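Q: dropping a prediction and its sequence here:
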Amino acid sequence: MKIASIIVAAGRGNRAAGGAECPKQYCPIGGVPMLARTVEAFVEHPLVDDVLVVIHRDDRALYAAASAAFEGRLLDPVEGGARRQDSVRAGLEALVERQPGGVLIHDAARPLVDAALITRVIDGLKTDAGALPCLPVTDTLKRSEAGRIVGTVARAGLWRAQTPQGFKFDAILDAHRAAARDSTLDFTDDAAVAEWSGIDVALVEGSEHNRKLTTAEDLKIADEMLRTGNETAGGTVRVASGYDVHALGPGDAVILCGVSIPHDKRLVGHSDADVALHALTDALLGTIADGDIGTHFPPSDERWRGASSDIFLKAAADKVRQAGGEIVHMDVTLLCEAPRIGPHRDKMRTRIAEIVGTDVSQVSIKATTNEGLGFVGRNEGIAAMATATVRLP
């Protein structure tokens, strides 16, 4: 499928420039105009065929300077409209002659988008008419009136939408054309236009790094991050591993990665015997050289009999942060003949992210069998290996 990308850069976000006249999409971050960084992500992607930028009519000179490094690799820019959806429609109309099968629509103010996220959106278009990168809402949400809290909003099923948002080209073009015929309609993103017109849009995994730069403080943080090549100035990265095994006994469920999975056996241990969380706890403690799970939660202590292993993992994560550390990534490999891990993988990743307080994109879960060999192959137990990556000052 031929893929085109539209980068929407027609806004007037001057407040992010800290009082400068330059619209934010042309402000430098890490010594390079924001728009140039955004364009580069799509121009360099091997699955993207065409890249078109929608600009404000007053920004021709700024655009020429920001895009100079990509001469000959971009389609001619088009001028946007009064609203974002008008600008997107202008970009879509300009692509009609290129006849793309799919289109990615991205905000210029998200210059930290990476190739992996772009690929996930493109892959989503192989099976669905739309693909929307999202992150789950993890903060508690409150409703207010007159400056006072009046209620709590349930966050279950709520997601933070990002861009690029991908669509089958003809479907989203028709949707935008239809929306333009009703001047009362005003949409904040293209997924909303798709939803209004009945286009089926699937969720794909977003990225916490794909943040939208809105304020002057956002630009400052991004500038510092890109100039240092690290989200913290200086520091060191540590990687540590953990391993654990528990026997299987009579039961009706196993607890793995904080998720209860129906099974004809259970894991046997002093606590809930969550072998995956135990291995990950050891890995996190290893990054700060602070012993292991037995050091802090000895099985001889009756306080931990039957305890939920999320207590241990959260304590390890807290110790990392108390040491000034930032958890970058966690990887768990489960070794078992049964149960099947695949159907529960996303729930496991989400649960670990909740316990540790990270984004789900920082959690990886894998599984393998032992090909019938050893205690794992004989269904006598389940083992887990874990690796944690932490950045320390």
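A: On my side now, so go ahead.
Q: from now on I want contacts and neighbour counts done on CA atoms only, so please keep to that.
A: Fine.
Q: got a list of contacts for stretch 156-167?
A: The contact list for stretch 156-167 (C-alpha atoms under 8 Å, 6 or more residues apart in numbering) reads 102-107, 110, 118, 121-122, 124-125, 129-137, 190-191, 206, 210.
Q: in that stretch, which residues are buried?
A: For stretch 156-167, the neighbour count (16 or more other C-alpha atoms under 10 Å) marks A161, Q162, T163, P164, Q165, G166, F167 as buried.
Q: ranges for the helices of the stretch 51-200 of the chain?
A: Applying DSSP state H, counting those that start in this stretch to the stretch 51-200 of the chain gives helices spanning 60-66, 84-95, 115-124, 169-180, 190-197.
Q: I'd like the ones you listed as TSV, with distance to I149 appended.
A: Shown next, in TSV, are the helices of the stretch 51-200 of the chain (distance: least, C-alpha to C-alpha, whole Å):
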stretch	distance to I149
helix 60-66	44
helix 84-95	32
helix 115-124	36
helix 169-180	36
helix 190-197	28
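Q: what's the closest of those helices to A247?
A: helix 115-124 (37.9 Å; C-alpha to C-alpha).
Q: which parts of that closest one are buried?
A: Going by 16+ other C-alpha under 10 Å, helix 115-124 has these buried residues: L117, I118, R120, V121, I122, G124.
Q: list the residues that contact the residue nearest to the spatial centre of the chain.
A: Centroid check for the chain by C-alpha atoms, centre = their mean gives S207 as the closest residue, at 2.1 Å. If a contact means C-alpha under 8 Å, 6+ apart, then S207 has V113, L117, P133, C134, L135, S361 as its contacts.
Q: for it, give its distance to T228.
A: Separation of S207 from T228 (C-alpha to C-alpha, to the nearest Å) stands at 20 Å.
Q: for A17, same thing?
A: Applying C-alpha to C-alpha to A17 and T228 gives a distance of 21 Å.
Q: next one: V150
A: 43 Å.
Q: do the same with A353
A: According to C-alpha to C-alpha, A353 stands 27 Å off from T228.
Q: next, the one to line up against it:
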Amino acid sequence: MTTPLPAFAAIVVAAGSGSRAGGAKQWRILGGKPVLRWSVEALLKADAEDVVVVVAAGSEVEAGAALTGLAGWRLAAGGATRADSVRSGLAALGGPDDRPVLIHDAARPLLGGAVIRRTIEALAEADGALPALPVADSLRRATDGVISGAVERDSLWRAQTPQAFRYRTIVDAYAAWPADEAAADEAAVVERAGGRVRIVAGDPRLMKLTFPEDFAMAEALIPRQIRVGQGFDAHRWGPGSSVWLCGVEIPHDQTLIGHSDADAGLHALTDAILGAMGDGDIGDHFPPTDPQWKGASSDRFLTHAVERLTARGGRLVNVDVTLICERPKVKPHRQAMRERLAALLSLPLDAVSVKATTTEAMGFTGRGEGLAAQALATIELTGS
């Protein structure tokens, strides 16, 4: 049984300009959600009782958008240097003096609970703790591109964050730090003040996003789930002159009857996407008793489902729709349907399938009483 962690707080430093990464990397999307959100979610999931997010002045709107829907965090204004930003976060956080405080860089988004636990537990026998990885590659000194010697690597470590300290320890250490010197990190500040900082095992996934190419590597490290959802819908025929199927209007001597435009193909596909997420069905999101959806275009339902998927950090991989009817003939319109779905779903055409079949004159579709549709959707959801 895992021992509960003591109450702890955290500071997430997200005030940098990200110039080497091509812009403010904390707002960029990684695995379907902003870089900053990954760290804040991980800390809240680990039961941090207070999370202070330090951002540059004027970035409050971006921070609010990145962290929408999360509770337990608040903002502090960043400073001219990283040390200034950390000081601002500490001032906003406050005591108690013995409370563990994690200080973490938003540019290291793939933070896991195991690293959080190791750094906090190490405070039982040290003044500070930092996760680190041993240097695996051989190291060389070079001048003007010419090797001038090797560097012994046995005692070298690659420092990561979050770094952990008792609140009073890190506040007093910063108070003693020379104002004209730049601090490499909080561990260096505590060491200068005479503190003992312990190294704990880091995580290779806890890489720092520094250069544009780092984002592609981080994307590859994010755990993903593949899920499949299915949907089914049917509508009866009634008087009319056209029918909507998979977002395309087809001239016909009848129309499908429903509260909205009765596009059975889009309804089935919407349910398939919602089902893959475990997010209810179309009736939960668009009740047929609500008059605002009377006659509504069903592409609104479909895009709503995709938006909810995107908000979960997921993406649509492919879709497959089967229309079941004797009439109208679907084949002449199938390409137009595929193209319309590809546009609505932002998918390549070869990830969209539309097929049609009959029931050989059996059942309600065979008797011409109605039309049915079934759909499959494959989605990819990112883990934390």
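A: Thanks, I have it. On a predicted model such as this, the values are computed, not experimentally measured, just so you know.
Q: what span of the second structure lines up against stretch 255-270 of the first structure?
A: Alignment note (TM-score structural alignment): stretch 255-270 of the first structure is unmatched in the second structure.
Q: count of residues packed around the residue nearest to S67 of the first structure when sequence neighbours are not counted?
A: Distances taken as C-alpha to C-alpha, 6 or more residues apart in numbering place A36 nearest to S67 of the first structure, at 6.0 Å, with adjacent residues excluded. Neighbour count for A36 of the first structure, taken as other C-alpha atoms under 10 Å: 23.
Q: just give me the match in the second structure for A36 of the first structure.
A: By TM-score structural alignment, A36 of the first structure lines up with R37.
Q: distance-wise, check that match relative to G149 of the second structure.
A: Counting by C-alpha to C-alpha, the gap from R37 of the second structure to G149 of the second structure is 43 Å.
Q: likewise A15 of the second structure?
A: A15 of the second structure is 38 Å from G149 of the second structure, by C-alpha to C-alpha.
Q: more neighbours: the two, which one.
A: Under the neighbour definition other C-alpha under 10 Å, A15 of the second structure and G149 were set side by side, and A15 has more, 25 against 11.
Q: OK, contacts around that one?
A: Here A15 of the second structure is in contact with V54, V55, A56, G78, G79, R82, S85 (criterion: C-alpha under 8 Å, 6+ apart).
Q: for the corresponding residue of the first structure for F8 of the second structure, give its distance to V48 of the first structure.
A: F8 of the second structure maps onto I3 in the first structure, with residues paired by TM-score structural alignment. As judged by C-alpha to C-alpha, I3 of the first structure and V48 of the first structure stand 5 Å apart.
Q: over to C27 of the first structure?
A: 25 Å.
Q: could you do D282 of the first structure as well?
A: 42 Å.
Q: what does A16 of the first structure give?
A: Taken as C-alpha to C-alpha, the span from A16 of the first structure to V48 of the first structure is 29 Å.
Q: again, but for L74 of the first structure
A: From L74 of the first structure to V48 of the first structure the distance is 11 Å (C-alpha to C-alpha).
Q: for these two, indicate the residue with more neighbours.
A: Remark: of L74 of the first structure and V48, V48 carries more neighbours, 21 against 16, as counted by other C-alpha under 10 Å.
Q: what secondary structure does the more buried one sit in?
A: coil (DSSP: H, G, I helix; E, B strand; the rest coil).
Q: would you confirm that it contacts A41?
A: No. Using C-alpha atoms under 8 Å, V48 of the first structure makes no contact with A41, being 9.9 Å away.
Q: can you tell which of the helices of the stretch 51-200 of the first structure is closest to E326 of the first structure?
A: With C-alpha to C-alpha as the yardstick, what comes closest out of those is helix 115-124 (22.0 Å).
Q: map V328 of the first structure onto the second structure.
A: Checking TM-score structural alignment: V328 of the first structure goes with nothing.
Q: which bit of the first structure covers the particular helix or strand that has V317 of the second structure in it?
A: If you go by DSSP states H and E, V317 of the second structure is part of strand 314-324. Strand 314-324 of the second structure corresponds to no residues in the first structure, going by TM-score structural alignment.
Q: one more: stretch 125-145 of the second structure?
A: Counting by TM-score structural alignment, stretch 125-145 of the second structure corresponds to 127-147 in the first structure.
Q: can you check stretch 336-347 of the second structure too?
A: Going by TM-score structural alignment, stretch 336-347 of the second structure sits over no part of the first structure.
Q: list the buried ones in that stretch?
A: Neighbour-count burial for stretch 336-347 of the second structure [16+ other C-alpha under 10 Å]: A336, M337, R338, E339, R340, L341, A342, L345, L347.
Q: again, but for stretch 37-53 of the first structure
A: So for stretch 37-53 of the first structure, counting by 16+ other C-alpha under 10 Å, buried means 37-43, 47-53.
Q: ok, now how distant is D84 of the second structure from F301 of the second structure?
A: With C-alpha to C-alpha as the criterion, D84 of the second structure and F301 of the second structure are 48 Å apart.
Q: higher neighbour count, the two?
A: The neighbour comparison of D84 of the second structure against F301 (other C-alpha under 10 Å) goes to F301, with 20 against 14.
Q: so which bit of the first structure is the host helix or strand of G265 of the second structure matched to?
A: Per DSSP H and E, G265 of the second structure falls inside helix 264-277. Under TM-score structural alignment, there is no match for helix 264-277 of the second structure anywhere in the first structure.
Q: what packs against that helix?
A: Applying 3 or more C-alpha pairs under 8 Å, 6 or more residues apart in numbering; DSSP states H and E, one finds that helix 264-277 of the second structure contacts strand 224-239, strand 242-245, helix 282-285, helix 299-311, strand 314-324, strand 370-382.
Q: can you do 6 Å?
A: Helices and strands touching helix 264-277 of the second structure, by 3 or more C-alpha pairs under 6 Å, 6 or more residues apart in numbering; DSSP states H and E, are strand 224-239, strand 370-382.
Q: Provide the aligned range in the first structure for the last one.
A: Under TM-score structural alignment, there is no match for strand 370-382 of the second structure anywhere in the first structure.
Q: so which bits of that strand are buried?
A: 370-382.
Q: appreciated, that's everything.
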